[in-house]
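[1] predicted model, plus sequence, below.
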Amino acid sequence: MNRMARAALEAAYQARLSDYVIEFGGKPVGSIRTGFNAAVRRAGIGRAVGVHDLRHTAAVKMLSMGIPMEQVSQFLAHSNVQTTRRVYARFAPEHLADAAAVLEFTDTPRAVRKVR
């Protein structure tokens, strides 16, 4: 959990009307889908966006910013890093970097490094 999410949950806890942090009208929320879908509509997002898209976006953002695959895998609670790598490797900056470097056509040959 990041600081922003924690702060939002703490604020919700202070403002709660019941024993539940996530509530609506003093009753526990059974699913966030209804509220999430309403927020998507209010935001004017043209295509259907699901809650799972938030998870995917988080993984892509982490990898594109250089967070190691192993940490992203743990954050997503994948059972093994191979699952994360299979789905998200293409979003890591080093993915296919060696293949692209070959196309620089420099006079000096460059050693090709394997990326796992």
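    Happy to help now that I have it.
[2] switch to C-alpha atoms for all contacts and neighbour counts from now on
    Fine.
[3] tell me which residues of the helix or strand that contains M4 are tucked away?
    M4 is part of helix 3-15, with elements assigned from DSSP states H and E. For helix 3-15, the buried set under the neighbour-count rule, 16 or more other C-alpha atoms under 10 Å, comprises Y13.
[4] so what's R33 up against?
    V51 (C-alpha atoms under 8 Å, 6 or more residues apart in numbering).
[5] and it, how far is that from F75?
    The spacing between R33 and F75, counted by C-alpha to C-alpha, to the nearest Å, is 22 Å.
[6] and the next element down the chain from the helix holding M4?
    Next along from helix 3-15, by DSSP H and E: strand 23-24.
[7] for comparison:
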Amino acid sequence: MRVAGIGFRAQAPLAALREAVAALGDGIDALATSEDKAAQPQARALAAALGLPLLAIPARCLASQSTPTRSPRVQALYGTGSLAEAAALAACGTGARLLTPRRLSCDRTASAALAEGADP
């Protein structure tokens, strides 16, 4: 299973999320983000537009993920360095590996990362 983790600012337009995910290429099976972000209209609209399930990852699962990208803001909010990377890894389960580290939209309001693992 290949999961695109997404992170975004509250004001991020849907186009920014689409741009960040598009930078990951094809073959994505699902989207994942934090529980609070999964409730946002941009995340739901992106999942619907791409025809992918949207997985809401609990904060405790995000905080347990080690990520190569480090954002002090994300660290303070979620206990991990990159929401996109942590969500992708957590959604893929034990033994997941990051295929593509965090990619940012041009306006820097959205990010996406790709992980692969055996667990849905």
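    Yes, it's here. Quantities reported herein were computed from a predicted structural model and do not represent experimental measurements.
[8] quick TM-score on the pair, please.
    With the length set by TM-score structural alignment, normalised by the length of structure 1, the two chains reach a TM-score of 0.20; 43 aligned residues with a C-alpha RMSD of 5.0 Å.
[9] residue ranges for the strands of structure 1, please.
    23-24, 27-28 (DSSP state E).
[10] quick one, which of the ones you listed is packed in tightest?
    Among the strands of structure 1, the stretch with the highest mean neighbour count (mean count of other C-alpha atoms under 10 Å) is strand 23-24, at a mean of 16.
[11] packing partners for that one?
    Applying 3 or more C-alpha pairs under 8 Å, 6 or more residues apart in numbering; DSSP states H and E, we find strand 23-24 of structure 1 packed against no helix or strand.
[12] I'd say A110 of structure 2 and F8 touch.
    Yes: applying C-alpha atoms under 8 Å, one finds A110 of structure 2 in contact with F8, separated by 4.1 Å.
[13] between those two, which contacts overlap?
    Counting by C-alpha under 8 Å, 6+ apart, the contacts common to A110 of structure 2 and F8 are L17.
[14] which stretches in structure 1 count as helices?
    For structure 1, the helices defined by DSSP state H occupy 3-15, 33-43, 51-64, 69-76, 81-88, 97-102.
[15] repeat for structure 2
    Under DSSP H, structure 2 gives helices at 14-22, 35-38, 41-50, 59-63, 72-78, 83-92.
[16] tell me which of these sits most buried.
    helix 83-92 (a mean of 32).
[17] compute the number of surrounding residues for V51 of structure 1.
    11 (other C-alpha atoms under 10 Å).
[18] how about the contacts made by it?
    33, 36 are the contacts of V51 of structure 1 under C-alpha under 8 Å, 6+ apart.
[19] can you tell me how far it is from Q14 of structure 1?
    The separation that V51 of structure 1 has from Q14 of structure 1, given C-alpha to C-alpha, amounts to 25 Å.
[20] what's the answer for M69 of structure 1, then?
    Applying C-alpha to C-alpha to M69 of structure 1 and Q14 of structure 1 gives a distance of 36 Å.
[21] so which of the helices of structure 2 is nearest R2 of structure 2?
    Checking these against R2 of structure 2 by C-alpha to C-alpha gives helix 83-92 as the closest, at 7.3 Å.
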